[in-house]
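Trainee: build me a structure from this.
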Amino acid sequence: MLQPRRNRQTRHETMRSASAVKSTKIVKPAKPTVNVKTSKDVKFSSLSLIDPFAKKHSRSQLQQIRIIEAAIESFANRGIEATTYARLARDCNISRPLIHHYFPTLASLFLMAAKHIRRSHLEAAMFNVKKAGPEAWDQLKAFVEGSFDWIEQHPNYAKFWLLYYYQCGLGGAIASEHTALVKAGEESLQSILSGFNLRKSDDPYVLTKSIQMTAIGGTLSALTESRHLPGKKAREITLSAIASILRGHRLL
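Mentor: Model (predicted):
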């Protein structure tokens, strides 16, 4: 007995669909080009070892440096609130997922930018020291003048540094990390001050901090009082104040 026409059509269509499924290849979804990890999985130890002055960098390191440089410019000129992953992606021509892969949060990017700037600052200061003569006072002057030269050569770095100090005043992770950054500056100064004939009554730590705080105050004045206190004048006053500290310890 013949089945109704409607049922025969349904069976025919079902068989045709099954045949089509068998002949169709299953295409596996492509793997994402960037494996975006969570902040818990990302480690920043490798980035902290990047030397911005090295002759060669890996592709990954170059990308991270480009991101950091773009972030510094954005933080310095737009502020923290207006800096976004989308803006950074446009600025440095790197995809947003890749930026997020290297820096899961803008806070982590801000902190790494601060470390990058600190290293740049110390490298510039110590480069000046290497060009100075063997006398400890000449090296100390070169170290301080290197800081002022750095401010003039990197205005965005300097503006970022003012924002960084403000964030340190708010406390949190940035403030706790600031201790390590300051420590690096202390060690550089201590290596220079070791060339002076310190007396037993001289406290190396107190002397180092006195000079460091004076130098920081001078550079901040150069940044914030540029209209009334030109950089050259701020440099002279800072060096004069440091010389007075050394005379007080009978080191000059």
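Trainee: use CA for all of it now, contacts and neighbours both
Mentor: Will do.
Trainee: what's the neighbour count on residue 100?
Mentor: Neighbourhood size, residue 100 [other C-alpha atoms under 10 Å]: 20.
Trainee: centre of the chain versus the helix or strand hosting it, how much separation?
Mentor: Secondary structure from DSSP states H and E places residue 100 in helix 96-102. Helix 96-102 has its C-alpha centroid displaced from the chain centroid by 16 Å (C-alpha atoms, centre = their mean, to the nearest Å).
Trainee: counting by contacts, list what that helix packs against.
Mentor: In terms of contacts (3 or more C-alpha pairs under 8 Å, 6 or more residues apart in numbering; DSSP states H and E), helix 96-102 is packed against helix 85-92.
Trainee: report the buried residues of the helix it packs on.
Mentor: Residues of helix 85-92 classed as buried: 85, 88, 89, 91, 92 (neighbour count, 16 or more other C-alpha atoms under 10 Å).
Trainee: same question, stretch 205-216
Mentor: 207, 208, 209, 211, 212, 214, 215.
Trainee: okay, the second one and residue 120: tell me how far apart.
Mentor: If you measure residue 208 against residue 120 using C-alpha to C-alpha, to the nearest Å, the figure is 21 Å.
Trainee: with the fifth one instead?
Mentor: Taken as C-alpha to C-alpha, the spacing of residue 212 relative to residue 120 amounts to 17 Å.
Trainee: go on, residue 109?
Mentor: When distances are taken as C-alpha to C-alpha, residue 109 and residue 120 turn out to be 16 Å apart.
Trainee: with residue 248 instead?
Mentor: Shown here: residue 248 relative to residue 120, a distance of 32 Å by C-alpha to C-alpha.
Trainee: on that earlier part again, any idea which of the buried residues of helix 85-92 is closest to residue 138?
Mentor: residue 92 (40.1 Å; C-alpha to C-alpha).
Trainee: pretty sure the closest one contacts residue 67?
Mentor: Yes. Using C-alpha atoms under 8 Å, residue 92 and residue 67 qualify as a contacting pair, with a distance of 6.2 Å.
Trainee: just the helices in the stretch 51-200 of the chain please.
Mentor: Assigned helices in the stretch 51-200 of the chain, in chain order: 59-78, 85-92, 96-102, 106-131, 136-153, 155-169, 173-193 (criterion: DSSP state H, counting those that start in this stretch).
Trainee: go through those and name the closest to residue 14.
Mentor: Comparison of the helices of the stretch 51-200 of the chain against residue 14 by C-alpha to C-alpha identifies helix 96-102 as nearest, at 43.9 Å.
Trainee: another one to check against the first:
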Amino acid sequence: MARAIEQIDNACPLSVAPGVRRKRFVDIAIWIAFFSCLATSGVAGYYATKSPAPAPGLIPQNEVFSAGEVEQGEMITATFSLKNTYPTPIDAISTTVGCSCQEASVSKTHLEPGESATINVLWRVGSRRGPAKESIMVKYTLANNDGASLAKSLALKIEADVIPDIKLDITHCEFVRGRPETVRVHLSPGRMNEFKIGRVYSNSQLIAASYDLESNVVEVRYVPNDNFGIGPAVHVEIETDSKREPFIRVPVSVVRAP
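Mentor: Predicted structure coming up:
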């Protein structure tokens, strides 16, 4: 800075006193710095606050409905709100559910621009256990600029954490082909403080299952046999006194050795 001031002093006419020349330089430097900061902050602020306008559509207020913790056998009611942000009307609004455990209804099948509709969903959780979710597809038609109808859709989701009557520490048994092995499945109280186990059996002759009453453990044994394959959809069935899940099914798979 001092060197720059000396250069300015030498460049200015001799008729101007050195002190005055230095003051002019300092004033100019301050103004340049001020406007540089102003311009930089203005550009940064412009790009930070400017965002593109959202695309028009049938916009849900909530795409996912979370029911939190629920019990087996519960019925969950979920409501979704949808708004038409298109500049044109929407017609033929309908819903398609993912399974027979769901029912869905629409409050309106036609929406003018700016209008809203609600989707009411009834979900029967049944014997699910742990994190569970289902989807609802909403379909509708929209007229384009040529007057033709465009088919569109959007997906909504409903989810819950299902606390079972009887908990399992292992929900799937996996064995390596050709290697005899035993997997122990521990049962513990969930929503039921006490429970009883009846028969325990497998649908494959390569898989044996038994239950130990004292330890509440189901032993699943893989007994390889070169003359028989494991087959598809193998599982162990556990009979219980639960009204919500009278049969607990534990899938079993046999994989190739790595």
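Trainee: what TM-score comes out when they're superposed?
Mentor: Once superposed, chain against chain, the TM-score is 0.22 (TM-score structural alignment, normalised by the length of the first structure); 94 aligned residues with a C-alpha RMSD of 5.9 Å.
Trainee: returning to what we had before: list the buried ones in the helix holding residue 100 of the first structure?
Mentor: 97, 98, 99, 100, 101, 102.
Trainee: picking that back up, now the buried residues of stretch 205-216 of the first structure in TSV, with secondary structure?
Mentor: Putting these into TSV (DSSP: H, G, I helix; E, B strand; the rest coil) gives the following:
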residue	secondary structure
207	helix
208	helix
209	helix
211	helix
212	helix
214	helix
215	helix
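Trainee: possible to save the residues you listed as TSV with distance to residue 7 of the first structure?
Mentor: Rendered in TSV, the data for those read as follows (distance: C-alpha to C-alpha, whole Å):
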residue	distance to residue 7 of the first structure
207	99
208	95
209	94
211	96
212	92
214	95
215	93
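Trainee: which members of these are the farthest-apart pair?
Mentor: Spatially, the most separated pair among those is 207 and 215, at 12.4 Å (C-alpha to C-alpha).
Trainee: quick check, residue 44 of the second structure in a helix?
Mentor: Yes. According to three-state DSSP, the state of residue 44 of the second structure is that of a helix.
Trainee: what's the helix or strand harbouring residue 92 of the second structure packed up against?
Mentor: Assigned by DSSP H and E, residue 92 of the second structure falls within strand 90-97. When contacts are defined as 3+ C-alpha pairs under 8 Å, 6+ apart, strand 90-97 of the second structure sits against strand 102-106, strand 130-143.
Trainee: hey, where'd the helices end up in the stretch 1-150 of the second structure?
Mentor: Here the stretch 1-150 of the second structure has its helices, by DSSP H, counting those that start in this stretch, at 2-11, 18-49.
Trainee: ok, and for the last one, which residues are buried?
Mentor: Same thing as helix 18-49 of the second structure. Quick answer for helix 18-49 of the second structure (16+ other C-alpha under 10 Å): 18, 21, 22.
Trainee: what is the burial count for residue 153 of the first structure?
Mentor: Counted with other C-alpha under 10 Å, the neighbours of residue 153 of the first structure add up to 11.
Trainee: tally of neighbours for residue 8 of the first structure?
Mentor: Other residues lying near residue 8 of the first structure total 12 when counted by other C-alpha under 10 Å.
Trainee: would you map the strands across the stretch 151-258 of the second structure?
Mentor: Assigned by DSSP state E, counting those that start in this stretch, the strands in the stretch 151-258 of the second structure fall at 166-168, 173-176, 181-189, 197-202, 207-212, 217-222, 235-240, 247-255.
Trainee: tell me the helices and strands packed up against the second one.
Mentor: Pointing back at strand 173-176 of the second structure there. Packing contacts for strand 173-176 of the second structure, counted by 3+ C-alpha pairs under 8 Å, 6+ apart, involve strand 247-255.
Trainee: same thing with the last one?
Mentor: Under the contact criterion of 3+ C-alpha pairs under 8 Å, 6+ apart, the helices and strands touching strand 247-255 of the second structure comprise strand 173-176, strand 235-240.
Trainee: out of these, which is the most enclosed?
Mentor: For those, the stretch with the most neighbours on average is strand 235-240, a mean of 20; neighbours defined as mean count of other C-alpha atoms under 10 Å.
Trainee: what is it packed up against?
Mentor: When contacts are defined as 3+ C-alpha pairs under 8 Å, 6+ apart, strand 235-240 of the second structure packs onto strand 197-202, strand 247-255.
Trainee: tabulate the ones you listed (JSON lines), appending distance to residue 209 of the second structure and mean neighbour count.
Mentor: Compiled in JSON lines, these are given as follows (distance: least, C-alpha to C-alpha, whole Å; neighbours: other C-alpha atoms under 10 Å):
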{"stretch": "strand 197-202", "distance to residue 209 of the second structure": "5", "mean neighbour count": "17"}
{"stretch": "strand 247-255", "distance to residue 209 of the second structure": "11", "mean neighbour count": "17"}
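Trainee: so which of those is nearest residue 153 of the second structure?
Mentor: With respect to residue 153 of the second structure, and counting by C-alpha to C-alpha, the nearest of those is strand 247-255 at 34.9 Å.
Trainee: comparing residue 248 and residue 120 of the first structure, which shows the higher neighbour count?
Mentor: The neighbour comparison of residue 248 of the first structure against residue 120 (other C-alpha under 10 Å) goes to residue 120, with 18 against 10.
Trainee: the nearest residue to residue 104 of the second structure once chain neighbours are set aside: neighbouring residues, count only.
Mentor: The spatial neighbour of residue 104 of the second structure that comes closest, neighbours along the chain excluded (C-alpha to C-alpha, 6 or more residues apart in numbering), is residue 121 at 4.4 Å. Look at residue 121 of the second structure: counted by other C-alpha under 10 Å, it has 20 neighbours.
Trainee: likewise for residue 150 of the second structure?
Mentor: With other C-alpha under 10 Å as criterion, residue 150 of the second structure counts 11.
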